[in-house]
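In: model this:
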Amino acid sequence: RQWLYVGLLSAGQFLNERAKHVWKTWGHQVPALEVFTGISGVDPGGLPVVQLPGIDETEYPPQHKSFAMLSYICAHHVDKFDWFLRADDDVYVKVDSLQSLLMSMESNEPVYMGQSGYGRAEDQGRLGLGGHSFCMGGPGVVVSRAAMKGLCRYVKRCQDEVVSNEEDVEIGRCFIRHLGMQC
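Out: Take a look at the predicted model:
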């Protein structure tokens, strides 16, 4: 297995800007990176783009795109990598620091980490988090192979059980409800 897979969320309008800059800077330093977009018929100019059918590029937060990306990762990559990073196309990663951190941890242990969040105070009771934290999507979310394999069993169910429009909250809620893990 390779040490890291990066699923980069982007949109057709940002492929030649943000996504291409990620690829030119830190993206080529990781073993595998794929850019996820809902638009079809684009010329990604050498970028490793996965075009997700039926995804509305204007949806924000990109809840359907995130769940579609997770389904894709579960179907194609879950057994090939030790760690998975879900990142937006406007994040910068110090790959050597991330690799050093992840190599000090066990990917066969369930890990779901990033910047903890609880939602806005006025929304907390409606998010179904039970006071637990989720990993906020903006800074990126790292998941071990063990946690990703566990999550894969519930991706479809979690997509059907959403209570908010927030994609990072809903993925966090999935980890909390079905795997007993918080950020």
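In: use CA for all of it now, contacts and neighbours both
Out: Fine.
In: just the helices in the chain please.
Out: According to DSSP state H, the chain carries its helices in the segments 20-24, 63-76, 95-103, 145-152, 155-160, 167-174.
In: mean neighbour count, those: which tops it?
Out: Ranked by mean neighbour count, those are led by helix 167-174 with a mean of 24 (mean count of other Cα atoms under 10 Å).
In: any chance of the helices of the chain in TSV with distance to Gly180 as columns?
Out: TSV is the format used below for these (distance: least, Cα to Cα, whole Å):
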stretch	distance to Gly180
helix 20-24	33
helix 63-76	19
helix 95-103	21
helix 145-152	11
helix 155-160	14
helix 167-174	9
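In: grab the most central residue of the chain for me.
Out: Arg86 (2.7 Å; Cα atoms, centre = their mean).
In: mind checking how far that one is from Gly140?
Out: 6 Å (Cα to Cα, to the nearest Å).
In: got it, and Arg157?
Out: From Arg157 to Gly140 the distance is 23 Å (Cα to Cα).
In: hey, where'd the strands end up in this protein?
Out: Along the chain, the segments classed as strands by DSSP state E run 2-9, 32-37, 49-51, 81-88, 112-117, 134-144.
In: show me how far the last one is from its chain's centre.
Out: Pointing back at strand 134-144 there. Between the centre of strand 134-144 and the centre of its chain there are 7 Å (Cα atoms, centre = their mean, to the nearest Å).
In: isn't Ile55 up against Gln63?
Out: No. Contact criterion Cα atoms under 8 Å: Ile55 and Gln63 do not qualify, at 9.7 Å.
In: which neighbours do the two have in common?
Out: Counting by Cα atoms under 8 Å, 6 or more residues apart in numbering, Ile55 and Gln63 have no contacts in common.
In: who touches Arg1 in this structure?
Out: Counted by Cα under 8 Å, 6+ apart, Arg1 has contacts 79-82.
In: most neighbours of all those, which one?
Out: The most crowded member of those, judged by other Cα atoms under 10 Å, is Asp82 (21 neighbours).
In: ok, now how distant is it from Val111?
Out: With distances taken as Cα to Cα, Asp82 is found 11 Å from Val111.
In: what residues are shared contacts of the two?
Out: Joint contacts of Asp82 and Val111 (Cα under 8 Å, 6+ apart) are Ser144.
In: one more, for comparison:
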Amino acid sequence: MKRYWLLYGCLLLVVLFSFIWYSMVTLQQASHHIEGQSLGERILNKMSPIHPTVQFTEPLVSHDDKSLLIDETLVKVKLKGIRVFCFITSQEKSLATKVVAVNETWSRRCDGKVFVATTKRVYPGVIDFKVPDGRAHLTEKTIAALRYLYTNHLSGYDWFLKADDDVYIIMENLKYLLSHYNHREPVYLGHLFKKYSKWGYMSGGASYLLSREALRMVVEKGYNVQGKCAKTGTDEDVELGHCLHAVGITVHDTRDQFNRETFHPFSASNHIIGPIPNGLPDWDRHPTRVGHECCSQLTISFHYTDPSLMRIMEFLLYRTSVYGRLPNFNAMKNFFKIGTVPPLNV
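Out: Down below sits the predicted model:
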């Protein structure tokens, strides 16, 4: 009997050691596979496997859970039918950090979106125009993105938002501003700087928008016409502004009725607390303000928002409320200064 128990014990040991050996080999193979991937690849592989040229199409909702007592009826009724496509510029080194944060927060409210980056491999939701990174190629990359939008999405969306991967956008406020404009007219919106021309240009850092007609005109009458617009340059927002003006598109005001800005080229801390960067008043078309008067009640964007702050802003805006304090929506019917901005006398 003891002989049988001894034989049985030996068999168990053989099975156990075989299992351990197999597990170690499998783990080693898996670790080699993982070590061959960057952190960005490991994180992005967990994202939805969407083809780079296919836009994300998520509905305009706050993605709230049922424990949040939120009424979005006004948003769904008032802003229904305003379709915004977001093209968000980035770099491969930021795909695992900034892009993940943008994808988890404000960009979920875009009606369509694509991330633009030069990469060494294919990532879900990212399109590569094979334009090198760096300031020297920013204009080329932006023109490539605009041509892509013109070819693939012109008829499907009303507005086209250019944003960096470190800006935070409050989409509902943006769409309310857009509800006052006609996308069938050439409209160019953002934070207005006054340099380089009598019209000025919209800050790329604060984000800017083109209506469907503005996108059509800048591609067909601008970039598709030899010698009409510059196709290289270090400041894509400046060059785009020049091209838009060359085809007859003027700048529009985005301040509110109290002269507070809605698009902000620097961080929330810079604008609310200060100090503002040296020289900003020399660039701003409208008077630069710091503190309570810096920013509209219906603010749209803040630049230089890192991933941690982006998630904090998302939480405070969409998962917290102040009991008894509701905006006076009836008084906001004429909230924005709608219209073009006259040229400077230069």
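In: okay, now the aligned partner of Arg177 of the first structure in the second structure: neighbour count?
Out: Counting by TM-score structural alignment, Arg177 of the first structure corresponds to Ala246 in the second structure. Other residues near Ala246 of the second structure come to 15 when the count uses other Cα under 10 Å.
In: what do you get for Thr73 of the second structure?
Out: 9.
In: quick one: map it onto the first structure.
Out: Checking TM-score structural alignment: Thr73 of the second structure goes with nothing.
In: ok, now Ala117 of the second structure?
Out: Ala117 of the second structure maps onto Thr37 in the first structure, by TM-score structural alignment.
In: mind checking how far that match is from Val141 of the first structure?
Out: 18 Å.
In: those two: which is more packed in?
Out: The neighbour comparison of Thr37 of the first structure against Val141 (other Cα under 10 Å) goes to Thr37, with 27 against 22.
In: the more buried one against Glu57, yeah?
Out: Yes. Using Cα under 8 Å, Thr37 of the first structure is in contact with Glu57, at 7.3 Å.
In: intersection of neighbour lists for these two?
Out: Common neighbours of Thr37 of the first structure and Glu57 (Cα under 8 Å, 6+ apart) are 11-12.
In: give me the neighbour count for Glu161 of the first structure.
Out: 12.
In: now do the same for it: its match in the second structure.
Out: Using TM-score structural alignment, the partner of Glu161 of the first structure in the second structure is Ala230.
In: ok, its match - contacts?
Out: 239, 243.
In: separation between it and Glu239 of the second structure?
Out: Ala230 of the second structure sits 7 Å away from Glu239 of the second structure, going by Cα to Cα.
In: so what sits against both of these two?
Out: Common neighbours of Ala230 of the second structure and Glu239 (Cα under 8 Å, 6+ apart) do not exist.
In: and the counterpart of the residue nearest to the centre of the first structure in the second structure, what is it in contact with?
Out: Residue correspondence to the second structure (TM-score structural alignment): Arg86 of the first structure is matched to Lys162. Listed by Cα under 8 Å, 6+ apart, the contact set of Lys162 of the second structure reads 86-89, 204, 207-209.
In: let's see it at 10 Å
Out: 85-89, 142, 145-146, 204-210, 237 (Cα atoms under 10 Å, 6 or more residues apart in numbering).
In: ok, now how distant is the equivalent of Leu70 of the first structure over in the second structure from Val75 of the second structure?
Out: By TM-score structural alignment, Leu70 of the first structure lines up with Leu146 in the second structure. Here Leu146 of the second structure is placed at a distance of 28 Å from Val75 of the second structure (Cα to Cα).
In: same thing with Tyr8 of the second structure?
Out: In terms of Cα to Cα, Tyr8 of the second structure sits 71 Å off from Val75 of the second structure.
In: of those two, who's got more company?
Out: Between Tyr8 of the second structure and Val75, counted using other Cα under 10 Å, Val75 has the larger neighbour count: 15 against 11.
In: Glu172 is in contact with that one, correct?
Out: Yes. Assessed by Cα atoms under 10 Å, Val75 of the second structure is found in contact with Glu172 at 7.1 Å.
In: check contacts around the aligned residue in the first structure for Lys175 of the second structure.
Out: Matched by TM-score structural alignment, Lys175 of the second structure corresponds to Gln99 in the first structure. Gln99 of the first structure makes contact with 3-4, 30, 83 under the criterion Cα under 10 Å, 6+ apart.
In: among those, which one sits closest to Val42 of the first structure?
Out: Closest approach between the contacts of Gln99 of the first structure and Val42 of the first structure, by Cα to Cα: Val30, at 23.9 Å.
In: residues in contact with stretch 3-22 of the second structure?
Out: 2, 23-24, 26-28.
In: among the residues you listed, which ones are in strands?
Out: Among the contacts of stretch 3-22 of the second structure, no member lies in strands (by DSSP E).
In: and the residues you listed as a markdown table, adding distance to Tyr181 of the second structure and neighbour count?
Out: Below are those laid out as a markdown table (distance: Cα to Cα, whole Å; neighbours: other Cα atoms under 10 Å):
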| residue | distance to Tyr181 of the second structure | neighbour count |
| --- | --- | --- |
| Lys2 | 91 | 7 |
| Ser23 | 63 | 12 |
| Met24 | 63 | 12 |
| Thr26 | 60 | 12 |
| Leu27 | 58 | 12 |
| Gln28 | 59 | 12 |
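In: farthest pair in those?
Out: Lys2 and Gln28 (39.1 Å).
In: dump the residue contacts of Val102 of the second structure.
Out: 88, 95, 108, 115, 164-169, 306-307, 310-311.
In: aligned against the first structure, show me the partner of it.
Out: Match for Val102 of the second structure (TM-score structural alignment): Val22.
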